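Novice: quick one, what's the 3D model for this:
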Amino acid sequence: MTYRHTMERIAAFGDDALADSDAVGLVEALRAGTVSPTELLDAAIARLEKVDPHLNGLAHAAYDGARARAAQHRRYGGFFDGVPSFLKDNVAVAGMPTMNGTDAWAPSPAAAHGDFARAYLATGLVPVGKTQMSEFGFSAAAEHPRLGAVRNPWNTDHTAGASSSGSGAFVAAGVVPIAHANDGGGSIRIPASCNGLVGLKPSRGRLPLDRDMRQMPLRIVANGVVTRSVRDTAAFYREMEKISAGPKLPPIGDVTGPGVRRLHIAVCTQSIIREASAEVRDATLATAALLEGLGHRITVIDNPVPKNFIDDFVLYWSFLAFALVRGGRRTFGASFERTRLDNLTLGLDRHAARNLHRVPAATARLARTRRITAGLYGTYDALLTPTLAETTPPIGHLDPTAPYEQIIDRLIEWVAFTPLQNATGEPAISLPLAQSATGLPIGLMFAAPVGHEARLLELAFELEAAQPWPRLAA
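Specialist: Got it, this is the predicted structure:
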């Protein structure tokens, strides 16, 4: 695959209705009558058309439907009524195709909203379209051989992360203030880290899943959003809780600022297989020092998760690919053509085919990982790690046309911290608390016991105030 080199910083912030406001700020402007939903949508479309030729984050445009919805402001209700947004291209949205980051079959529009889109849009958000992702969400970079690479607005030579790549790129670049993302191995937190955003993967069961994701043997996927501010993320979960609360989870409630209680926080810079790079490790320890200065108690620990976790997670990931590849025509229709799938998807399929007899035991071990973290949270209130083991790589590092062995080895090296919470079902949030020597964002990740998103949001509010992160609008 041939890649062009651009070395550009791309942003669309300007003197229009969106300005540099976050979603809560836009709600305040709408209520004050200083902007209208149509003005916000027009600004979002203009910004999208400005940056997408550089970022390649759009999977499907839905301008007509968005304009009709914006024109009927107040009909839909919801806190975010009139605020433009995007959904990721792996959930069902009425009238839009769902292509899962590939072009391996002929697209057709969904007849109805899936469970997640129904709840998401009940908050009042206006869907401008769908965002691009890596093929089936398997890679941490979206670089499809025919659909092209989704690029990082901080430096378009670099990946925007994945799988929620288009959402991350568009929110960072200012197209919209909030966009849907989901996470089956880090896909909210990875693009949040790469693009300098807030990305909270909630507890298992916190938000609705579409049927295909509910049917997984182990529900590793969680829906959420990426935003530029902590208050947007907190407001989103508050509003979603009114629409579709997880019945077995403690409520998050209305988190609006830092918590009072000082926490005992474990800090780990070692992934399951390796130490983070020196730059990422130093950023993590600097954040730990900041927390200590804020009165929190810090203890550095070794990683308690056994190395076989990686093999088990890759095998489970492979089994999901196997089901999609082997059941492609049944799932996606007669036009499905497996030869159009990328080398990562096909390599995962082959890996599963060779090891099907090991899948049940691997899945059971992944489900038991929560016993390890339960012990950890018996001592500590939260866990701080890097979000990713290295700084954001250039386009081509995870080239999906490369040999499978190269792709999977590089993935395992880079995405070494995030899969743990997908197995355990625990919440984790990536915050853009550092920058690399080359000016790219570095995310730091905080995790907590199941049901304790409020603790993470309170900590995020405190850190945002103590050390505000840079944004492309600046």
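Novice: only C-alpha atoms from now on, for both contacts and neighbour counts.
Specialist: Noted.
Novice: residue 113 contacts residue 94, correct?
Specialist: Yes - using C-alpha atoms under 8 Å, residue 113 is in contact with residue 94, at 4.7 Å.
Novice: how about the strands in the stretch 351-474 of the chain?
Specialist: For the stretch 351-474 of the chain, the strands defined by DSSP state E, counting those that start in this stretch cover 382-386, 428-435, 441-447.
Novice: mind putting these into CSV with distance to residue 77?
Specialist: Listed next are those as CSV, based on distance: least, C-alpha to C-alpha, whole Å:
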stretch, distance to residue 77
strand 382-386, 36
strand 428-435, 28
strand 441-447, 33
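Novice: helices of the stretch 101-250 of the chain, start to end?
Specialist: 115-122, 165-173, 189-195, 211-214, 230-243 (DSSP state H, counting those that start in this stretch).
Novice: mind putting the ones you listed into CSV with distance to residue 388?
Specialist: Putting those into CSV (distance: least, C-alpha to C-alpha, whole Å) gives the following:
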stretch, distance to residue 388
helix 115-122, 27
helix 165-173, 15
helix 189-195, 7
helix 211-214, 25
helix 230-243, 20
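Novice: please give the structure of this sequence too, so both can be compared:
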Amino acid sequence: MAGLAATGAIGLPHAAAGHDDDLAALDATAQADLVRRGEVKPAELLEAAIARIDRLNPALNAVVASFYERARRAAAQPLPEGPFGGVPYALKDLLDLQGTPRTAGSRLLARHVSAATSDIAARSMAAGLIVLGKTNTPEFALNASTEPLLFGPSRNPWNPGRSPGGSSGGAAAVVASGMLAMAHASDGGGSIRIPASCCGLFGLKPSRGRMTGSRQSDAGVDHCLSRSVRDSARLFGWNQRQDAAAPLAPVALGADPAARRLKIGFSSQGILGHEPAAAVKAALEQTARLCAGLGHQVVPARLPVEGELFFRHFMVAWSAGAARAVQQARTERQDPEAVLEPWTLFLAAHARAQAADAGQLAGAYFAEVARRFDRFFTDYDVMLTPVVDDEPPELGHLGPDVGGPQMWDRLVKYVAYTPVHNVAGTPAMSVPLSMSPSGLPIGSQFSARVGNEKTLFDLAFELEQASPWAQRRPSLR
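Specialist: Presented below is the predicted three-dimensional model:
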């Protein structure tokens, strides 16, 4: 990762070693630099993070499992030769970490303890990250708001009555509040980008098959949520697949904006043809003007997908996991109605009602969408759209007690911009460039051709310099 400077990220202060508030203001790269220089010990970073979690988490409900003694033992050991030596970190409660709970936000798995560690978690710890806990997620990551019945809702640090997004909502609340500088997140339909937008963070979804432990057939992909672009870029560089069977060549990233000007397609419409809320549309138009002012060519464009047909097939894929959860409950002789949420049961019922060839037809359609997007990005370097169609919703709007048909209608409208990139396999990022008149963050989504994360990171570095966001923080009491 040569070229990614270790100090002085745009808008980020240097810390006076040992001061918790100063440490909380630093990104993960700067924290690791203090450890490398011997100005702060890993144990000091860890204890400061634990103190912040103990102070802030009761109000936000973002951390749902803690492994402090395990983390203390790790902090006392020699650090790996990775880019984030000694930096505290949390995993989303979907990843396995041997000997720790993994519930996926579900009462079905409330007593589950992982027998092994996932590849992406092991690789991240090899970067020097010290895992101290797990973050909240909706049941089986099937919702765009983090309000599981098992643990209760996570709250948005900018307004505790609002959702932090989902399904990586706990991770977003952890980072936005300053409990941690960076946290693991995953994205199967927008679950990195949506919480990033809701909580004012940077969140990039890598290309399909890009990261350690992922396959080219996976719609979901793992990465992180961070406050700085360089943290995301460094971890991306470390965690990307570099084995002989990797479907994409590794990306070399620098920290300087590229000189090349881009042709950026622009649309505020969701794939169903509707316009977003006024605050979102105004924010997106502001972002388009910013890009044009930086010399990029911004032109109207439409993504090559039909919304109703897309969501009909996406529902098949979305519901398949819920059907497996129902089957698991029955295999374990548990009543699905007692251990699974209404939304999961609704999706499972939808899956059972499908024709035998529904999955095959959906797969063929998704392959065609991927081909269309590949052709689209021969004409455009980047596409700019909203992340979601409105400000972060009030808790309960996408809550576990909302009826299935109403929940589906609300979700499809809200997330009309993100899952197309999981299906197409294209990289996409939410950049925290705007705030609504009511004081809530609004992200702007940029996407690019499969494998072209470098274009997105280069643009993100430029936007971070042109319109810094690091000092914009929620007021927490």
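Novice: got a TM-score for the pair?
Specialist: Here the TM-score for the pair of chains, by TM-score structural alignment, normalised by the length of the first structure, is 0.92; 454 aligned residues with a C-alpha RMSD of 2.0 Å.
Novice: which of the strands of the stretch 351-474 of the first structure sits closest to residue 398 of the first structure?
Specialist: strand 441-447 (18.4 Å; C-alpha to C-alpha).
Novice: what about the aligned partner of residue 102 of the first structure in the second structure, how many residues nearby?
Specialist: Using TM-score structural alignment, the equivalent of residue 102 of the first structure in the second structure is residue 106. For residue 106 of the second structure, the count of nearby residues is 24 (other C-alpha atoms under 10 Å).
Novice: I'd say residue 106 of the second structure and residue 148 touch.
Specialist: Yes - counting by C-alpha under 8 Å, residue 148 is a contact partner of residue 106 of the second structure at 7.1 Å.
Novice: need the overlap of contacts for the two.
Specialist: When contacts are counted by C-alpha atoms under 8 Å, 6 or more residues apart in numbering, residue 106 of the second structure and residue 148 are jointly contacted by 138-139.
Novice: thinking again about what came up before, contacting residues around the residue lying closest to the match of residue 102 of the first structure once chain neighbours are set aside?
Specialist: Nearest non-adjacent residue to residue 106 of the second structure, counting by C-alpha to C-alpha, 6 or more residues apart in numbering: residue 139, 4.9 Å away. Taking C-alpha under 8 Å, 6+ apart, we find residue 139 of the second structure in contact with 104-106, 148, 341, 344.
Novice: ditto for residue 281 of the first structure
Specialist: Here residue 281 of the first structure is in contact with 269, 275, 386 (C-alpha under 8 Å, 6+ apart).
Novice: now stretch 430-440 of the first structure: buried residues?
Specialist: Across stretch 430-440 of the first structure, burial judged by 16 or more other C-alpha atoms under 10 Å covers 430-435, 440.
Novice: ok, stretch 60-76 of the first structure next?
Specialist: 60-61, 65-67, 69-70, 73, 76.
Novice: aligned partner of the residue nearest to residue 106 of the second structure in the first structure?
Specialist: Using TM-score structural alignment, residue 139 of the second structure pairs with residue 135 in the first structure.
Novice: of the buried residues of stretch 60-76 of the first structure, which is the nearest to residue 402 of the first structure?
Specialist: Nearest to residue 402 of the first structure among the buried residues of stretch 60-76 of the first structure, with distances taken as C-alpha to C-alpha, is residue 60, at 27.0 Å.
Novice: mind reading off the mean deviation between the helix or strand hosting that closest one and the second structure?
Specialist: The secondary structure element spanning residue 60 of the first structure is strand 58-61 (assigned by DSSP states H and E). When the second structure is overlaid, strand 58-61 of the first structure sits 1.2 Å from its aligned residues on average, using mean C-alpha distance after the TM-score superposition for the first structure.
Novice: what's that strand packed up against?
Specialist: strand 126-131 (3 or more C-alpha pairs under 8 Å, 6 or more residues apart in numbering; DSSP states H and E).
Novice: just how off-centre is the strand it packs on within its chain?
Specialist: 16 Å (C-alpha atoms, centre = their mean, to the nearest Å).
Novice: same deal with stretch 112-119 of the second structure?
Specialist: Centre-to-centre, stretch 112-119 of the second structure and its host chain are 21 Å apart (C-alpha atoms, centre = their mean).
Novice: residues of it that come out buried?
Specialist: Residues of stretch 112-119 of the second structure classed as buried: 114, 118-119 (neighbour count, 16+ other C-alpha under 10 Å).
Novice: so which of those comes closest to residue 134 of the second structure?
Specialist: Relative to residue 134 of the second structure, the closest of those is residue 114; by C-alpha to C-alpha it sits at 12.6 Å.
Novice: tell me the SS of the residue lying closest to the closest one once chain neighbours are set aside?
Specialist: Closest residue in space to residue 114 of the second structure, ignoring its immediate chain neighbours: residue 98 at 4.9 Å, by C-alpha to C-alpha, 6+ apart. Assigned state for residue 98 of the second structure: coil (three-state reduction, DSSP: H, G, I helix; E, B strand; the rest coil).
Novice: pretty sure residue 98 of the second structure is touching residue 121, no?
Specialist: No - look at residue 98 of the second structure against residue 121 with C-alpha under 8 Å: they stay out of range, at 10.0 Å.
Novice: which one's more surrounded, the two?
Specialist: Using other C-alpha under 10 Å as the criterion, residue 98 of the second structure and residue 121 rank with residue 121 on top: 22 against 13.
Novice: show me what contacts the more buried one?
Specialist: Residues in contact with residue 121 of the second structure, defined by C-alpha under 8 Å, 6+ apart, are 91, 95-97.
Novice: show me the one in those residues that has more neighbours than the rest.
Specialist: residue 91 (26 neighbours).
Novice: can you tell me the SS state at it?
Specialist: At residue 91 of the second structure, secondary structure determined by three-state DSSP is strand.
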